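Student: what follows is a predicted protein model with its sequence.
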Amino acid sequence: RLPEVIHVSGLSRSTIYDLISRNAFPAQVSLGGKNVAWLASEVSAWMNARIAARAQERAA
């Protein structure tokens, strides 16, 4: 759910949705109605990719 994604990622709600619109963050999954959630594995993979990219930038 969004509050957990905000807590885990440290991003704001608006930043998360901005990144989703630019295909730079995992998209939410509809649970029906207005309820949405994110797969923890996708959010974790996104965070790991960001960490790896940072490490590559520092090595360059």
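Tutor: Alright, I've got the coordinates.
Student: drop to CA atoms for contacts and neighbour counts, all remaining ones
Tutor: Will do.
Student: touching stretch 14-23 from outside, list them.
Tutor: The contact list for stretch 14-23 (CA atoms under 8 Å, 6 or more residues apart in numbering) reads 6, 25, 26, 27.
Student: okay, pairing it with this:
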Amino acid sequence: MKILRRQEVSERVGLKTTALYEMINRGEFPRPMKLSERAVGWLESDIDEWIQSRIEHRDLTALEESDQNLWTTVNAALDSSQRKQANQLLFELHSIRRAFAAYTNANSGIECQLAQRLKKLTDKFPNHLED
């Protein structure tokens, strides 16, 4: 477990200190922990997760409008640890839909595999994944 100081966090995420603290105040960035009277630091894993969440958010912007509405609904209903899993599931749903479109004429059995994955997602969010 590694602790990152403010300058290293700023360099990693590409944001200046002011922007970091504005995002912290809005709840959009992990809070630092106090290391001493005048020093704070972040867990490296927290920063890595935040960066991953930004990548996932970028990827989610490519989703269809119905998926965007679903993401908004699910995101509002979950706590932060559940949001990451929900984002991954919704991204997978979008990937499945794309794969269905790409392989509709294939005879390799991939439709069956994709249908099973889609069913698992539908079972997890039964009231939200209906088209």
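Tutor: Thanks, I have the structure now. From a predicted model like this one, the values you see are computed outputs, not experimental measurements.
Student: returning to what we had before: top of the contacts of stretch 14-23 of the first structure by number of neighbours, please.
Tutor: Neighbour tally across those (other CA atoms under 10 Å): the maximum, 20 neighbours, falls on residue 26.
Student: mind checking what that residue lines up with in the second structure?
Tutor: Here residue 26 of the first structure is matched to residue 30 in the second structure, going by TM-score structural alignment.
Student: likewise for residue 7 of the first structure?
Tutor: In the second structure, the residue paired with residue 7 of the first structure is residue 11, using TM-score structural alignment.
Student: mind putting the contacts of stretch 14-23 of the first structure into a markdown table with secondary structure and distance to residue 50 of the first structure?
Tutor: Below are the contacts of stretch 14-23 of the first structure laid out as a markdown table (DSSP: H, G, I helix; E, B strand; the rest coil; distance: CA to CA, whole Å):
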| residue | secondary structure | distance to residue 50 of the first structure |
| --- | --- | --- |
| 6 | helix | 16 |
| 25 | coil | 11 |
| 26 | coil | 13 |
| 27 | coil | 16 |
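Student: ranges for the strands of the first structure?
Tutor: With DSSP state E, the ranges of strands along the first structure come out as 29-32, 35-37.
Student: before we move on, the earlier item: what sits against the match of residue 7 of the first structure?
Tutor: Residue 11 of the second structure neighbours (CA under 8 Å, 6+ apart): none.
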